[in-house]
Each structure stands twice: as C-alpha cells, then as structure tokens.
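A.B. asks: just coords:
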C-alpha cells in the first residue's frame, strides 16, 4: 500500500510539473507580444493556482474521511477487545468456581472414606484385643 501511495504521489507531481513546463514553453514560443505573453503567463499561473486549490480541498476531504474511518474502526476494535476480554474473564471465573467445587467435593469424599476406614481399623483392632 505504501508503494502505491508513493507511485500516486510521483504521478501527481509529474503531472503538475509537466503541465507547468508545457504551458510555459507554449507561451514562450507563441507568436505574441511581450504584454500579451505576460498576460497569458499570469492567466496560466492563476489557473494552476486554482487547480492546486481544488486539489488541496480534495485532499482535505479525503483525509477527513480517512480520519473518520480510522476513528470508527478503532472504536469498533476497542469494543470487540473489551467484549472478548469480558467473555474470557467470565469463562475463567466460571471454570474456577466449577473446579473449586469439584475439589471441595473430592476432598469431602476422600475425607469421609478415610474416616470410615479409620473407624473400621479401630474396630478391628479393638476386637483383636
């Protein structure tokens, strides 16, 4: 994309310079008096100035459009990132709660099983005495 912008810029500059040089040469070699020639040169310069003003306005409009598009796109990306982060946070929180509950249930189950086995061993030891 950068190379395309450079090529476009070079084209516009070349067109602008070519227009000025071509108009100047045509005016210099035209069979007119000095006063007429100066008037034509001034008129040509005024036309170039007007065109440059038009190009400036077009460039300003396009840059404003690009700025607005960039702002809109950045707002959309920010919202997506925040939504994604929020969803991930909720999922992690839910998974953590589920894992904590399973760990507690397993601990309770193991504790109950060991307590029952301890009672059985104590009863067996008491019966052997």
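C.D. replies: All right, it came through fine. Please read these numbers as outputs of a predicted model, since none were measured by experiment.
A.B. asks: can we go C-alpha only for contacts and neighbour counts from here?
C.D. replies: Fine.
A.B. asks: which residue is nearest the centroid of the chain?
C.D. replies: residue 74 (5.5 Å; CA atoms, centre = their mean).
A.B. asks: which SSE is residue 27 in?
C.D. replies: Element membership for residue 27, per DSSP states H and E: helix 2-29.
A.B. asks: below is structure B, check it against A:
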C-alpha cells in the first residue's frame, strides 16, 4: 500500500513539474524582448526540450506501470497459492473428519448389535427359565 502511495505521489510530482516547466518556458519566451525570428527559434528549441521531457516522463510512467503490473501479478500468484493451500488443507481435514464420523458410526452399530444379541440371549434364557418353572409347577400340581 505504501509503495502504491509513493508511486502516486511520484507521478503527481512529475506531472506538476512537467506542467510547471512548460508554463515557465512559455512565459519566458513570451515576455522576453526578442525579434520574431529569435522568438520562433527559442519556441522551437523549447518545444523540442519539452518533447524530450515528455518522452522521459512517458518512459518513467511506463516503467512504473510495468513494475506495478509485475508486483500485482506476483501478489496475485501468491494469493492463489495460499488459497489453493488452504483449500487442500480444508479438503483433507473434511475427509479426515468424515472418516472419523464413519468409524464412529460403525463402532456404534457394532455396539448396538452386541447389545441386541445380549438382550436376545437374556430374553431366551428368561423364557427358558419361565418355561422350566411352569413345567415344574405343572408337575407339582
């Protein structure tokens, strides 16, 4: 963010300096006591100088834009890698949790099956005991 602010301030300063130079040169030419031929020659020279300043400024702006594009591309790549890593991690954790839940369900089903079998055995034993007592009572009577 600070780099972005410095770039913006640098571009603003560069634009201001360029505009000031052009205005100053134009004012100097218009207010200088010279003949028409000398004034035209001075305007030609100053226009050429201004063109060079503009080319330099354009190159600087172009370089800055390329640097910014490179920085943004690099940061986007880093963000993509972080998001991919987080996605992979979350996917792995979810798979592990699903496996844990599945294991817990299987264990609970086994425990329920064991309880059901024991209850069935106890029920059979109780029925056998009742039948035995009933037989004994009938025989005694």
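C.D. replies: Perfect, I can see it now. Nothing here was measured: the structure is a model prediction, and the numbers come from that model.
A.B. asks: TM value for the aligned chains?
C.D. replies: TM-score of the superposed chains, computed with TM-score structural alignment, normalised by the length of the first structure, equals 0.79; 119 aligned residues with a CA RMSD of 2.2 Å.
A.B. asks: with residue 78 of the second structure as the reference, measure out to the aligned partner of the residue nearest to the centre of the first structure in the second structure.
C.D. replies: Aligned by TM-score structural alignment, residue 74 of the first structure pairs with residue 87 of the second structure. Distance of residue 87 of the second structure to residue 78 of the second structure, given as CA to CA, to the nearest Å: 14 Å.
A.B. asks: count of neighbours near the equivalent of residue 52 of the first structure over in the second structure?
C.D. replies: Aligned by TM-score structural alignment, residue 52 of the first structure pairs with residue 65 of the second structure. Residues within reach of residue 65 of the second structure, counting by other CA atoms under 10 Å, total 13.
A.B. asks: what does the one 5 residues further on give?
C.D. replies: By other CA under 10 Å, 12 other residues sit near residue 70 of the second structure.
A.B. asks: how close does it get to residue 30 of the second structure?
C.D. replies: From residue 70 of the second structure to residue 30 of the second structure the distance is 44 Å (CA to CA).
A.B. asks: check residue 59 of the second structure too.
C.D. replies: In terms of CA to CA, residue 59 of the second structure sits 30 Å off from residue 30 of the second structure.
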